[in-house]
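Asks: got a predicted structure here, sequence first:
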Amino acid sequence: MARGVHTPGSISPTVKDAGALWIKRCNEKNLEATTIDAYEQHVDLHIAPFIGAKKLSDMTVPAVNAFADQLRDGGRSAAMIKKVIRSLGSIFKEARRRGLSSVAPTVGIDLDLPERDDPRPVIPTKAELQAIIAGATARKSRRWRALVLVATFCGLRASELRGLRWVDVDFEARQIHVNQRADASHKIGKLKSKAAYRSLRMPPMVLNALREWKLACPKGDLDLVFPNGIGKVESYANLIDRGFAPIQIGAGITAQREALDEAGKPVTVTVAKYGLHALRHACASLWIEQGHNPKQIQTLMGHSSIKVTFDTYGHLFADSEADQRAAEGVELRLLGS
């Protein structure tokens, strides 16, 4: 108090109110829309329901650890808990900038979370992929069939799909050249890394779907393959809400998710099971199943390093027959039979 760095409880905002100030600051800084959406979910679904009514002045290091324990007991993964705690730290940082807090209880904190969560990506089963393709084919617009097939058999990221141009679709050579992307602000720009610039073979089904879609595709100055109705960059949200999510829900491929009702209370809702990125994972798994080695997968997926490839898909390169032979060899050496 003598140094003037103490913030009395009488002026300390609640965590929920401080969270709203942080989100406001994120918008003022023009962060990508997807980033802000993720931060809003952290506040609305994970922070506010547990500690939203607490004042920042009450949030000590033990209180933050107790909050992390609550999240764990509530079924949140270790990865999600770490993200939420980082967001809570950003809330305190913004509060300190405004003179509403003088503490940083998340700095250097050791959450001591058990690393038992499965790190492997969730990949649609072949039956689910077949149902998704069938659902996309049944849609009136040919766009959805083309989009799903390109994502499933060529492995483009969502941003690459949204930025793909017809000039980069070589029907004669049966290749797609990935040369640009569209970000969350609908701006066309460079790819994530040098390795992301790549050329991919199109299977006959993809080739035919794109030829059919091109006849009806809205024209625009950007020459986009999957534009909106006036030829401009389509938003990721529209691709999901107007196409990919309804296709999954119609096929019964759903999951349960926490949300807030009109009164602000947590509820459980039924949603589509996968985002578009799941089709990229599915593509990688199909390529690996066909015998592509890790270096080939790195190139096809546009990964910046082989480490990214192994960290994401290393478990799919397992050779079960070799493992069985090794196990039998150990038995033979030990027992001699």
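Replies: All right, it came through fine. Owing to the predicted nature of the structure, the values given are computational and were not obtained by experimental measurement. Numbering: from 1, shown residues only.
Asks: going by C-alpha atoms from here, please, whenever you check contacts or count neighbours.
Replies: Fine.
Asks: what is the top helix by length along the chain packed up against?
Replies: Across the chain, the helix with the greatest residue count (assigned by DSSP state H) is helix 78-97. For helix 78-97, the contact count by 3 or more CA pairs under 8 Å, 6 or more residues apart in numbering; DSSP states H and E identifies helix 15-28, helix 61-73 as packing neighbours.
Asks: between those helices, which gets nearest to R96?
Replies: R96 lies closest, by CA to CA, to one member of the helices and strands packed on helix 78-97: helix 15-28, at 10.2 Å.
Asks: elements contacting that closest one?
Replies: Packed next to helix 15-28, using 3+ CA pairs under 8 Å, 6+ apart, are helix 33-41, helix 48-51, helix 78-97.
Asks: coming back round to it: may I see the buried residues of the longest helix of the chain?
Replies: Going by neighbour count (16 or more other CA atoms under 10 Å), the buried part of helix 78-97 is 78, 81, 84-85, 87-95.
Asks: likewise for stretch 57-72?
Replies: Buried residues in stretch 57-72, defined by neighbour count with 16+ other CA under 10 Å: 57, 59, 61, 64-65, 67-68, 70-72.
Asks: go through those and name the one nearest A259.
Replies: L71 (15.3 Å).
Asks: got the contact list for the nearest residue to the closest one once chain neighbours are set aside?
Replies: Once flanking residues are discounted, L71 sits nearest to I81: 6.6 Å by CA to CA, 6 or more residues apart in numbering. If you count contacts by CA atoms under 8 Å, 6 or more residues apart in numbering, I81 has them with 68, 71-72.
Asks: tell me where the protein has strands.
Replies: 169-170, 175-178, 181-182, 188-189, 198-201, 254-260, 266-272 (DSSP state E).
Asks: what's the fifth one packed up against?
Replies: It refers to strand 198-201. Counting by 3+ CA pairs under 8 Å, 6+ apart, strand 198-201 packs on strand 175-178, helix 294-301.
Asks: what comes up buried for that strand?
Replies: Result for strand 198-201 [16+ other CA under 10 Å]: buried residues 199-201.
Asks: put this beside the first:
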Amino acid sequence: MTPSILPDKNWLMDHVPARVSDLAQQSSFEEFEPSVENPDRFSVSCPFICAYLETRSGRQLTASSTTTYEQNLSQYAAFLQDREVHLLDADLTDVIEFVEHCVDQGNRRSTIESKLTTVRELYVFIRLRTAAAEALTIDPIELERIDLAEYNVPPPIEREALTQEELRKLFDAMNSYRNRLLAVVAVETGLRNSDLRNIRVSDVDFDSGEIHVHNPKNSVPYDVPISRDLRIELQIWCDQYRDGYAPRVDSQYLFPACNGAKLETNGGLNTIIRSAAERAGIQEVLATSEVPPGQGKHSEANNNVREWHRVTVHTLRHTCFTLMKEAGVPLPYRQLVANHRDPQTTQHYSHGRGQEFASIREQFDPPR
């Protein structure tokens, strides 16, 4: 039988300093482990990982980000378990071998960066917020020494912006007014997937023509401008159509789901966009990659392969800033809407707020 990634009590007595061993002797090993309020909430069984996810979920991570972190850590835990290495006993070499395992699986650099960041944050959590701090073999700071540039990984997937003709085809292929309006808002504002799904009715300022992004990814709240046409469309949507999409739910969200307060996952919204692109004849598969065990729900072709599509919600964000650039909107203004502090980041998307927003509206005329 493959051992648990958590050490048993005998191992603990042999490997940790006296202070921690004394703690374990004074109480049961279960008390030494971090407390988890909802142990069945996550698929992974490790109490340290569950406690870490439970601490960050909601406060710092959206539901979809929590799922990604859980998948990353489940893969790391399974990797250690296969090698009979305990979570607390893993060292820098073990993490490097995990990175090399990801490279062998065909993961791209951004994917490996995400996994490595999650593993590092897990060990920081254990060191700073659990009684097992002194039982750790690894120093989380050591993980910053891993240079992913040294590895030969597949090139990043480059999604081209959609043309205005392709956008109109996409809008026409939407199978509901709500879905069409979601796509229009995505192209006009450049909001990320989770930010689109989390727009509340109260976030829309119909007087000033702005949408307040109240809980953005890794950032402070900010505002984006919307055109007069979109303002009118959203007003009509709220007054005449929105309530019909969630008759049994008292939803605060601008775009409620048919059976819930909102679209709950990034995958749900991506499916809407991806399927409409297929109907419009503008979708294509850019690449495929292996899906690790336990993540088959993310594959399209079969249980072992994930297809990377050209048209996704992220494509619409990329299209927004490309169209802004083509319309002559200056980089600082595009940076403002993209909520990017580094102009170099906003530049990648383009292969005193009131005045800036007015200028953007004057120059940027999004397609309908």
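Replies: Cool, got the structure. All values derive from a computational prediction rather than experimental measurement.
Asks: the closest residue to A33 of the first structure other than its chain neighbours and G291 of the first structure, how far apart?
Replies: Spatial nearest neighbour of A33 of the first structure, excluding adjacent residues (CA to CA, 6+ apart): A184 at 5.9 Å. The spacing between A184 of the first structure and G291 of the first structure, counted by CA to CA, to the nearest Å, is 35 Å.
Asks: for T254 of the first structure, give its distance to F50 of the first structure.
Replies: 27 Å.
Asks: likewise T34 of the first structure?
Replies: Computed as CA to CA, the T34 of the first structure to F50 of the first structure distance reads 24 Å.
Asks: one more: G250 of the first structure?
Replies: For G250 of the first structure, the distance to F50 of the first structure equals 34 Å [CA to CA].
Asks: again with Q180 of the first structure
Replies: Using CA to CA, one obtains 42 Å as the distance from Q180 of the first structure to F50 of the first structure.
Asks: and the two? Which one has more around it.
Replies: Between Q180 of the first structure and F50, Q180 has the larger neighbour count (other CA atoms under 10 Å), namely 21 against 16.
Asks: L161 is in contact with that one, correct?
Replies: No. Using CA atoms under 8 Å, Q180 of the first structure is not in contact with L161; the gap is 9.3 Å.
Asks: mutual contacts of those two, please.
Replies: In contact with both Q180 of the first structure and L161: no residue, using CA under 8 Å, 6+ apart.
Asks: pull the number of nearby residues for the aligned partner of Y197 of the first structure in the second structure.
Replies: Counting by TM-score structural alignment, Y197 of the first structure lines up with D223 in the second structure. Using other CA under 10 Å, D223 of the second structure has 21 neighbouring residues.
Asks: who are the contact partners of the nearest residue to D223 of the second structure once chain neighbours are set aside?
Replies: Once flanking residues are discounted, D223 of the second structure sits nearest to H212: 4.5 Å by CA to CA, 6+ apart. Counting by CA under 8 Å, 6+ apart, H212 of the second structure touches 199, 203-205, 221-224.
Asks: quick one: map H212 of the second structure onto the first structure.
Replies: In the first structure, the residue paired with H212 of the second structure is N179, using TM-score structural alignment.
Asks: equivalent analysis for I146 of the second structure, please.
Replies: Checking TM-score structural alignment: I146 of the second structure goes with L111.
Asks: tally of neighbours for its match?
Replies: 16.
Asks: quick check: the gap between it and A48 of the first structure.
Replies: Counting by CA to CA - L111 of the first structure and A48 of the first structure are separated by 19 Å.
Asks: flag every buried residue along stretch 263-281 of the first structure.
Replies: Buried residues in stretch 263-281 of the first structure, counted by 16+ other CA under 10 Å: 271-274, 276-281.
Asks: over to stretch 139-152 of the first structure?
Replies: For stretch 139-152 of the first structure, the buried set under the neighbour-count rule, 16+ other CA under 10 Å, comprises 142-152.
Asks: how about those, which pair is most distant?
Replies: Counting by CA to CA, the most remote pair of those is R142 and T152, 15.7 Å apart.
Asks: OK, contacts around the aligned residue in the second structure for T152 of the first structure?
Replies: In the second structure, the residue matched to T152 of the first structure (TM-score structural alignment) is V187. Shown in contact with V187 of the second structure (CA under 8 Å, 6+ apart): 316-317, 319-320, 366.
Asks: let's have the buried residues of stretch 139-152 of the first structure in JSON lines, adding distance to W287 of the first structure.
Replies: Converted to JSON lines, these look like this (distance: CA to CA, whole Å):
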{"residue": "R142", "distance to W287 of the first structure": "25"}
{"residue": "R143", "distance to W287 of the first structure": "24"}
{"residue": "W144", "distance to W287 of the first structure": "22"}
{"residue": "R145", "distance to W287 of the first structure": "20"}
{"residue": "A146", "distance to W287 of the first structure": "19"}
{"residue": "L147", "distance to W287 of the first structure": "19"}
{"residue": "V148", "distance to W287 of the first structure": "16"}
{"residue": "L149", "distance to W287 of the first structure": "14"}
{"residue": "V150", "distance to W287 of the first structure": "14"}
{"residue": "A151", "distance to W287 of the first structure": "13"}
{"residue": "T152", "distance to W287 of the first structure": "11"}
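Asks: list just the nearest of these to H42 of the first structure.
Replies: Using CA to CA, A151 is the member of those that lies nearest H42 of the first structure, at 28.3 Å.
Asks: which ones are touching that closest one?
Replies: With CA under 8 Å, 6+ apart, A151 of the first structure has these contacts: 157, 161, 276, 279-280, 283.
Asks: which residues touch Q363 of the second structure?
Replies: Q363 of the second structure touches 324, 327-329, counting by CA under 8 Å, 6+ apart.
Asks: picking up where we left off before, quick one: contacts for the match of I146 of the second structure?
Replies: L111 of the first structure touches 65, 68, counting by CA under 8 Å, 6+ apart.
Asks: tell me how far L71 of the first structure lies from V64 of the first structure.
Replies: 11 Å.
Asks: V84 of the first structure too?
Replies: The value you get for V84 of the first structure to V64 of the first structure, if CA to CA is used, is 11 Å.
Asks: repeat that for C283 of the first structure.
Replies: 40 Å.
Asks: so which of the buried residues of stretch 263-281 of the first structure is the closest to K232 of the first structure?
Replies: Using CA to CA, these come closest to K232 of the first structure at L276, 19.8 Å.
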